[in-house]
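[1] quick one: sequence and predicted model below, then my questions.
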Amino acid sequence: MSDGDAMGERFREFQRQLAERGDPAGPAAGQPASRTERGVREPGSRDWAPQTQRARPGDRGRRNREAINVPPAEFSSYYGRPILKPPVWKHDIAAYLFTGGLAAGSSLIAAGADLTGRPTLRRAARITSLGAVVASTYFLINDLGKPARFHHMLRVAKPTSPMSIGTWILSAFGPAAGVAAVAELGPLLPERGVLGLARRVSSPAGRIAGLAAAATAPALATYTGVLLADTAVPSWHDAYPDLPFLFAGSALVGASGAALIAAPPTETGPVHRLAVAGAAMELVAERRIEHGMGLSSEPYQQGLGGRLTRLSRALLLGGVAGALVGRRSRLLSMLSGAALVGSSLATRFGVFHAGVDSAKDPKYTVVPQRERLERKGSAPGA
C-alpha cells in the first residue's frame, strides 16, 4: 500500500469515529469526506474565493461605521508652511489706504465749505486733500517699484479688477483736487494782465474742480476696501460686506480731524457732526467685523491687528468726545482732531496687519472651509 492510500485510509477511519460519536461535522458512516466538507473549495465554484476577500452579511455596515468613526484630520500645512502666500505688500500700502481716505474725506469737506461760505475751512481742506493724494501716489508707486508700472496700469480699464478701477479713480481725482488747491492761490495774483485774468477765473474753476473731486471721493474712499476683500486673505475676504463702510467712516473721521486742526472753531460746526457720523459708521462696521465672521474675526482681536484696532477705538471715542465738548476751544479742537487722525491711521494699519496674520496661519483657511462644507452637506436636499 502506498503512502497516499495509507493516509486516505487513516482519514476515513477518523471520519467514521466522528460519525459514531454523533458529530454533525462528520459525513455519513462509510462515506468519504468530500473536498468541500474538508474545507477545500474548487476553483470556479460559486462559493470559491480567497478567505480574505469573502463578503459576509453586515460587512458593508461595518465598513460604514468604521469610516464614520475615523477621527477628522487636524488642520495643518505641508511642513508647517502657510496654505496661502501672505501679501507681499509693505507698509506703503497701509499708508496708501490712510492717505487715500484722508484725501477723499477732505475733498468732501472742502466742497461743503465752498458751498456754505467757509473760506478758511475750504482752503485747509483743499490743501489737505492735495497733500494726501500726492502722498497716496507716492506710496502706490513706491510699492510698485517702478513709476512706469503705474503708467502701464492705465493702458487697460478692467471693470472686474478693483486695482484697475482704483487706479483710474485716483487718476481722475488727483488732477481735480490739484486744480481746486491751486485755485486758492488766485487772490494772491495781481489784478491786471494775464495774471489778473487767472485771478478772476480761479474762483469758478476751483469750485468746478472741487465739486468734481467731491463726486469721485466716495469711490476713492471705499474702493480700497473692495480691493482687500477681493483677495483670498481670510480676514479680508470674509469682511467684504463691511470693509467699504469701515473705510468710508474712517475717511470721514480722519478728514474731520484734519479740519479741526487747521480751521478755526467758528467754521467747523458741520465738521463736528460729520465726525460723529463717520465714527458711528466706523464703529458699527468694526463691531460686525470683530464679532460676525466667526474664526476670521480673531486677527482683529489678537496680535498686532487687535492692538491697533483697540487703539483706534480708544482714540476715536476720545476724539469725538473732545470735539463735542470743546467746540469753542481752539486747543481742545486741535487735540481732538489729532486723536481722530490717529484713529483713522490705526484703523487702516490694524486692518492691514489682521489680514497678513490670517494669511500666515493655516487654520483661518482650513477651518472656515470645512464649516462651509458641513453646512452645505447638512442643508435640505443636499
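    Done, it's in. Everything numeric in this text was worked out from a predicted model, so none of it was measured.
[2] alpha carbons only for contacts and neighbour counts from here, please
    Noted.
[3] give the contact list for the residue sitting nearest the centre point of the chain.
    Nearest to the geometric centre of the chain sits residue 236, at 0.6 Å (CA atoms, centre = their mean). The neighbours of residue 236, taking CA atoms under 8 Å, 6 or more residues apart in numbering as the test, are 228, 229, 230, 243, 351, 355.
[4] what's the separation between it and residue 126?
    Computed with CA to CA, to the nearest Å, the distance linking residue 236 and residue 126 is 32 Å.
[5] same deal with residue 248?
    Separation of residue 248 from residue 126 (CA to CA): 19 Å.
[6] do the same with residue 164
    26 Å.
[7] next structured bit after the helix or strand containing the residue nearest to the centre of the chain?
    Assigned by DSSP states H and E, residue 236 belongs to helix 234-237. Downstream of helix 234-237, the first helix or strand assigned by DSSP H and E is helix 243-262.
[8] how far does that following helix sit from its chain's centre?
    Remark: helix 243-262 is offset 21 Å from the chain centroid, using CA atoms, centre = their mean, to the nearest Å.
[9] who does that helix touch, helix- and strand-wise?
    Using 3 or more CA pairs under 8 Å, 6 or more residues apart in numbering; DSSP states H and E, the elements in contact with helix 243-262 are helix 91-115, helix 119-144, helix 193-229, helix 269-291, helix 330-360.
[10] use this one as the comparison:
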Amino acid sequence: MSTSDVTREGIRGAHPGREALTGAVSTLDGHRRDHPSRRRVRRGEPEFRSYYDKPVLNQIVWEPRDIAGYLFLGGLAGASSVLAAGADLTDRPDLARPLKYTALGAITGSVAALVNDLGRPARFVNMLRVLKWTSPMSVGSWILAAYGPLAGAAAVSQATGILPGLGRTAAVGAAALGPAVAAYTAPLICDTAVPAWHEGYREMPFVFVGSAAAAAGGMGMATAPVEQAAPARRAAVLGSVLETAALWRMEHRMGMVAKPYREGRSGGLMRAAKILTVAGAAGALLGGRNRAVSAVAGAALLAGSACTRFGVFSAGVASAADPKYTVVPQRQRLEERKTDAAISAAKAAASSPSPGPEEPSDS
C-alpha cells in the first residue's frame, strides 16, 4: 500500500516521517516543531509574526530628515503668516517683519525637502496636472502652489518697500491659506495604512495646528521686541495647550497602538517635545516681558514643535515595522463586530412575538 488508510483497526500503511504537516515541520526525533510563520510564545502576549517573517505592511521609505522637516517647516510657515497678518493689521511692524521672512524661508525649505524626497522637481509639478478632492496629496500640492507666491510677495514687499499695499494684500491672502498649510499634512499621513498615523486621524490635525501655532509664537517671541510680542505669546500658549491636550487624547484613545509614541526613539522624541513645549509655554506666561527669557522660551517652543513632527514620523515607522500594531486592532474590530451582531440578533429575537398555542384540529 503506497498510501495510508484509516480503518476500524487504526491507520494502515502509515509511513512515519513522510506525512504532510500543515503549519509545522518534523524534527529528527519525531517531535512536532512549529513553522516559524505560525510560532507563538507559550506564555504571555503572543509573538505576532508575518508570513516568512515579512512585514505585514510595506516599510516607510521616506527620508526622516526630508519628510519630518517638511511637516515641521510647513506648519511653521502657515502659522507665521497668520501671525504676520494680524501684526500688520494691529500696527506691530517689528513683529510682522520677521514672521513674513520666516514664512517665506520655511515654506521654501518645506517644498525643497519634499522635492528632495520625491527625487526631482518634475514629480511635484506633475501633481498639479489634476485636482483630486479625495487625495490629501493633490489638495496639498495646490495649497502649496497658491500659498508660496503669496508668502513670497509679502516678504519681498516687506524687505524692499515696493508696492506696500499689494504686499499687505498678499500677506492677508497667505494668512487665509495659512491654517490649511499647517493642517493638511495631518490627513496626508493619516490617509495611509500606517497604524500609528491612521489610528490618530481624529486628533492629528489638532496636534499639527497646535504645534504650528506654538512654533510661530516661539519665533515671534524670539525675534520681536517684547513690547510687540503679546500676540506671539498668546499664540504660543494656546498652541501649546491645544497640542498637549490633543496628544493626550490621541494616545489614550488609540490604546496599544499608541505604544510607539511612548517607547523607543519615537517615545524619547515625544517626551522631549512635551517638556520643551510646556517649558516654552511657561516662559511665555511667566517671563514674557523679559527679553532673554522670551528668546529662550521661543527657542524651546520651536525645538518642541520640531521634536513633535520627528516623533510622529518615527512612531509611524516603528508601528509599520511591528505586525502586532496591524494584527491586534484588526482582531479587536472583528470581535467587536461579532459581539454587536450577536447583541442585535438577541434583541431581534427578544422583540419578535412568540408563537401562540396551536389551535386544536377539527379532526
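    Yep, that arrived. Fair warning: this is a prediction, and the values are worked out from it, not measured in the lab.
[11] and the TM-score between them?
    With the length set by TM-score structural alignment, normalised by the length of structure 2, the two chains reach a TM-score of 0.81; 304 aligned residues with a CA RMSD of 1.8 Å.
[12] before we move on, back to that, so residue 164 and residue 126 of structure 1 - more neighbours on which side?
    Ranked by neighbour count (other CA atoms under 10 Å), residue 164 of structure 1 and residue 126 place residue 126 first, with 32 against 17.
[13] tell me which two in the contacts of residue 236 of structure 1 are the farthest apart.
    Farthest pair in the contacts of residue 236 of structure 1 (CA to CA) is 230 and 351. Separation: 14.2 Å.
[14] the more surrounded of those two?
    It is residue 351, of residue 230 of structure 1 and residue 351, that has more neighbours when counted by other CA under 10 Å, with 27 against 17.
[15] map that one onto structure 2.
    The equivalent of residue 351 of structure 1 in structure 2 is residue 312 (alignment by TM-score structural alignment).
[16] same thing with residue 174 of structure 1?
    Match for residue 174 of structure 1 (TM-score structural alignment): residue 148.
[17] give me the distance between the counterpart of residue 262 of structure 1 in structure 2 and residue 243 of structure 2.
    Counting by TM-score structural alignment, residue 262 of structure 1 lines up with residue 223 in structure 2. Using CA to CA, residue 223 of structure 2 is found at 23 Å from residue 243 of structure 2.
[18] with residue 82 of structure 2 instead?
    As defined by CA to CA, residue 82 of structure 2 lies at a distance of 18 Å from residue 243 of structure 2.
[19] so which of the two has more stuff around it?
    Between residue 82 of structure 2 and residue 243, counted using other CA under 10 Å, residue 243 has the larger neighbour count: 28 against 25.
[20] confirm for me that that one is in contact with residue 207.
    Yes. Contact criterion CA atoms under 8 Å: residue 243 of structure 2 and residue 207 qualify, at 4.5 Å.
[21] the helix holding residue 236 of structure 1 vs structure 2, average offset?
    Superposed on structure 2, helix 234-237 of structure 1 shows a mean distance of 0.5 Å to its aligned residues (mean CA distance after the TM-score superposition for structure 1).
[22] do stretch 251-262 of structure 1 as well
    Looks like 0.7 Å for stretch 251-262 of structure 1 (mean CA distance after the TM-score superposition for structure 1).
[23] who touches that stretch?
    For stretch 251-262 of structure 1, the external contacting residues (CA under 8 Å, 6+ apart) are 98, 101-106, 109, 121, 124-125, 128, 221, 268, 271-272, 274-276, 278-279, 333-345.
[24] distance of the equivalent of residue 90 of structure 1 over in structure 2 relative to residue 350 of structure 2?
    Using TM-score structural alignment, the partner of residue 90 of structure 1 in structure 2 is residue 63. From residue 63 of structure 2 over to residue 350 of structure 2 the distance is 57 Å, taken as CA to CA.
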